[in-house]
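Engineer: here is my input, please return the structure:
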Amino acid sequence: MVAHVGLISLSVAFPSMHCLPRLGFTKRRPFAMAALSDDPVQEWILTEGKATQITRISPVGGGCINLASRYDTDAGSFFVKTNRSIGPSMFEAEAIGLDAMYKTGTIRVPKPYKVGPLRNSGSYIIMEFIEFGASRSNQSVLGKKLAEMHKAGKSEKGFGFPVDNTVGSTPQINTWSSDWIQFYGEHRLGFQLKLARDQYGDSTIYQKGHRLIKNMAPLFEDIVIEPCLLHGDLWSGNITSDKDGEPVILDPACYYGHSEAEFGMSWCAGFGGSFYNAYFEVMPKQPGFEKRRDIYLLYHYLNHYNLFGSGYRSSAMSIIDDYLRMLNV
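Structural biologist: Modelled structure (predicted):
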């Protein structure tokens, strides 16, 4: 979801997203240990983070949901996100997703260190600070590494995730299911359609969308769908490279799902031919990939409709109508 925040300002924006960086911190002098009881972030950095002093705190732009900062210390740098309006559950889910991707040992992601509540209200997450390179990630390397993550990250529990999380600021339900079509229909498309009906009174898209859900099984015929670990929100603002040029992915909305669902934000990701060629060398393309592609775009168009308004309704409605005609229902 394009409103997510990254580790460093990516200078990537879509005019219709209405998101501006939130730059709220000013530079400060090194913090003394006496301040520990007032700030759990500093407390962790100056104890478990093995720093003896924080030399600088600087704002990091790029998102509109959380406040992001870089903490420079004598033990290295840390990346910190805070939010004064929410409890730790959102950041806990993010940390679990980052940790799951990190443990595959494939594509680079920031290692999460600590999640907790702020004093008085709000929450924070502390993670590895990654120095970004000057260029975007190499498309073929990105495709290969992403496919390696999908191949390595498997679940014996089926489709879902240990916790619910968010895609942008929208709740994402991850209750386990052994049936991908049921999971995707209920917890992805169905959930978004209900939001649209409840928020906008849009009974037309709700009814047509549910006709599609009830009749979409033929799109998945003659393929084997394994639950793969997905980033879940892979658009250009969540993709970058480190100083060595290796791809880095950020701000996940992880779950175990059909690998093709990872391309649902491709309209905002800029994936080219070299990306897909490299990806399919590791994870071979399955029959009917092209006819299923838009069913995965639909989830994210619906989410953008619910988050940002009617500008995205026509794209979602067009996909639904096209599938209803294709399936003759």
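Engineer: rest of the way, CA atoms for contacts and neighbours
Structural biologist: Will do.
Engineer: can you confirm residue 293 is in a helix?
Structural biologist: Yes - secondary structure of residue 293 (DSSP: H, G, I helix; E, B strand; the rest coil): part of a helix.
Engineer: show me where the stretch 101-250 of the chain has its strands.
Structural biologist: 112-117, 123-128, 165-167, 170-172, 228-230, 239-241, 247-249 (DSSP state E, counting those that start in this stretch).
Engineer: of these, which stretch is the most buried?
Structural biologist: With neighbours taken as mean count of other C-alpha atoms under 10 Å, those reach their highest mean count in strand 228-230, at a mean of 27.
Engineer: residue 201 - how many residues pack around it?
Structural biologist: 12 (other C-alpha atoms under 10 Å).
Engineer: what about residue 242, distance to residue 23?
Structural biologist: 23 Å (C-alpha to C-alpha, to the nearest Å).
Engineer: tell me the contacts of the closest residue in space to residue 226 that isn't next to it in sequence?
Structural biologist: Distance criterion C-alpha to C-alpha, 6 or more residues apart in numbering; nearest residue to residue 226, sequence neighbours excluded, is residue 258 at 6.2 Å. Counting by C-alpha atoms under 8 Å, 6 or more residues apart in numbering, residue 258 touches 180, 225-228.
Engineer: 10 Å instead, please
Structural biologist: 150, 159, 180-181, 184, 224-230, 296 (C-alpha atoms under 10 Å, 6 or more residues apart in numbering).
Engineer: one step back: so for residue 242 and residue 23, which sits in the more crowded spot?
Structural biologist: Neighbour count, other C-alpha under 10 Å: between residue 242 and residue 23, residue 242 has more, with 19 against 16.
Engineer: measure the closest residue to the more buried one other than its chain neighbours to residue 92 for me?
Structural biologist: Nearest residue to residue 242, sequence neighbours excluded (C-alpha to C-alpha, 6+ apart): residue 132, at 4.2 Å. Residue 132 sits 24 Å away from residue 92, going by C-alpha to C-alpha.
Engineer: and for comparison, fold this next one:
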Amino acid sequence: MPQGYDTIHTSPVSAEPLVARLHGRVQNRVWRKSFSNPVVWQIITVGPHKLRMNHKRPNALLFGRKDTVVDPQVHNALPRNCRVISIERRGESFWADTGRIQVALEDGTAQSFFIKAIQGDEGRSMVRSEYESTKAIHCLQQDFVPRLIAWGTLESVPDTHFLLCEYREMVNKMPEPSEFAARLVALHHSSRSPTGKFGFHLTTYNGNLPRATQWEDSWERFFATSLKLALELEQMAKGPDPAFEIVLPRLYEKVIPRLLSPIKSDRQNVKPCLVHGDLWYANSGVDRNTGNCLVFDACCFYAHHEYEFGQCMPDCIRKQMLGDIKDLVLRYG
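Structural biologist: Predicted structure coming up:
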């Protein structure tokens, strides 16, 4: 699948079966249980954020017309004295324009770059989020993500922001489960939170929805804060619901503490691990040239490593990544 493919985001939450009372409220969502401790339930969003997903796209870029003129800011980030051969649309996104810039280097060698452009203040935050997330993974595993080039604001299109990285051509197949799981486990094990806490140094975006990433000492508190923001966005998109007033206090006061408090003990201490944050089959691939697996469209933060499992649990994703999930569980024991 071409790099830059985005889709409707998923959001992990913890809950007990009492959330079934929300069935009338979340008709467009599917709940699934994840592995081991803590119990993680998965919501996959199908419709409720539709209004927010209609992000204004920078149509003036017209990547598909195979133009050879690039914005001055983008041009400055490309290799010195290169010549642009074409700019073509590549990938699909609900909220961004994505394309491939093909250039000839000074010595005549061909090289390709991937570009993503989004408008507005939120678009700027989204671009920076992806840049910083990709950089965090790249620092630990260089070939597991595309090499970053730059991010910034275009001169030629008002209030439009871009991300530029190397273009990685991918084959149309899933990564081999054992190799992919090994890379994820290595990422989790090798990462170290710079503060020793859960969170990230800036707000990251799952699609075009912000995450609560402020630093927290406990996974329980970080998880609860993240969930509150996700459900606030749900209510902003669909309006208030009396069921939330009944269920949410119980969720925050009883369910989350009951499930997550025990892992604060010394015997079950949780290490904050760097996670991709939106890991599913459309955000992973296999490099056509090297045969190695890779990931992209990251929205990282330091979390319980099981967070990665939860992203893969809905039926529509699990069927594609079942081997990866099994291998991850086996590698973690």
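Engineer: now the strands of the stretch 101-250 of structure 1 as CSV including distance to residue 81 of structure 1?
Structural biologist: Below are the strands of the stretch 101-250 of structure 1 laid out as CSV (distance: least, C-alpha to C-alpha, whole Å):
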stretch, distance to residue 81 of structure 1
strand 112-117, 10
strand 123-128, 5
strand 165-167, 15
strand 170-172, 18
strand 228-230, 22
strand 239-241, 18
strand 247-249, 16
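Engineer: can you tell me how far residue 328 of structure 2 is from residue 182 of structure 2?
Structural biologist: Counting by C-alpha to C-alpha - residue 328 of structure 2 and residue 182 of structure 2 are separated by 8 Å.
Engineer: hmm, I was thinking of residue 81 of structure 2
Structural biologist: 40 Å.
Engineer: comparing those two, which residue is more hemmed in?
Structural biologist: Neighbours per residue (other C-alpha under 10 Å) separate residue 81 of structure 2 from residue 182, with residue 182 holding more: 15 against 12.
Engineer: tally of neighbours for residue 190 of structure 2?
Structural biologist: 12.
Engineer: likewise residue 51 of structure 2?
Structural biologist: 11.
Engineer: residue nearest the centroid of structure 1?
Structural biologist: What sits nearest the mean C-alpha location of structure 1, by C-alpha atoms, centre = their mean, is residue 252, with 2.9 Å.
Engineer: leaving out sequence neighbours, find the closest residue to whichever residue in structure 2 pairs up with it.
Structural biologist: For residue 252 of structure 1, the aligned position in structure 2 is residue 298, judged by TM-score structural alignment. Nearest residue to residue 298 of structure 2 in three dimensions, chain neighbours excluded: residue 276, at 5.2 Å (C-alpha to C-alpha, 6+ apart).
Engineer: wait, that neighbour sits on residue 310?
Structural biologist: No - using C-alpha atoms under 10 Å, residue 276 of structure 2 is not in contact with residue 310; the gap is 11.9 Å.
Engineer: mean deviation of the helix or strand where residue 71 of structure 1 lies from structure 2?
Structural biologist: Using DSSP states H and E, residue 71 of structure 1 sits in strand 67-73. Mean deviation of strand 67-73 of structure 1 from its aligned counterpart in structure 2 after superposition (mean C-alpha distance after the TM-score superposition for structure 1): 0.4 Å.
Engineer: equivalent range in structure 2 for that strand?
Structural biologist: Residue span in structure 2 matched to strand 67-73 of structure 1, by TM-score structural alignment: 97-103.
Engineer: stretch 232-241 of structure 1 maps to which residues in structure 2?
Structural biologist: So stretch 232-241 of structure 1 sits over residues 277-286 in structure 2, by TM-score structural alignment.
Engineer: work out the gap between stretch 112-124 of structure 2 and the centre of the chain.
Structural biologist: Its chain's C-alpha centre lies 15 Å from the corresponding centre of stretch 112-124 of structure 2 when counted by C-alpha atoms, centre = their mean, to the nearest Å.
Engineer: buried residues in that stretch?
Structural biologist: 112-120, 122-124 (16 or more other C-alpha atoms under 10 Å).
Engineer: show me these that map onto helices.
Structural biologist: 120, 122-124 (DSSP state H).
Engineer: out of these, which is nearest to residue 98 of structure 2?
Structural biologist: Using C-alpha to C-alpha, residue 123 is the member of these that lies nearest residue 98 of structure 2, at 13.2 Å.
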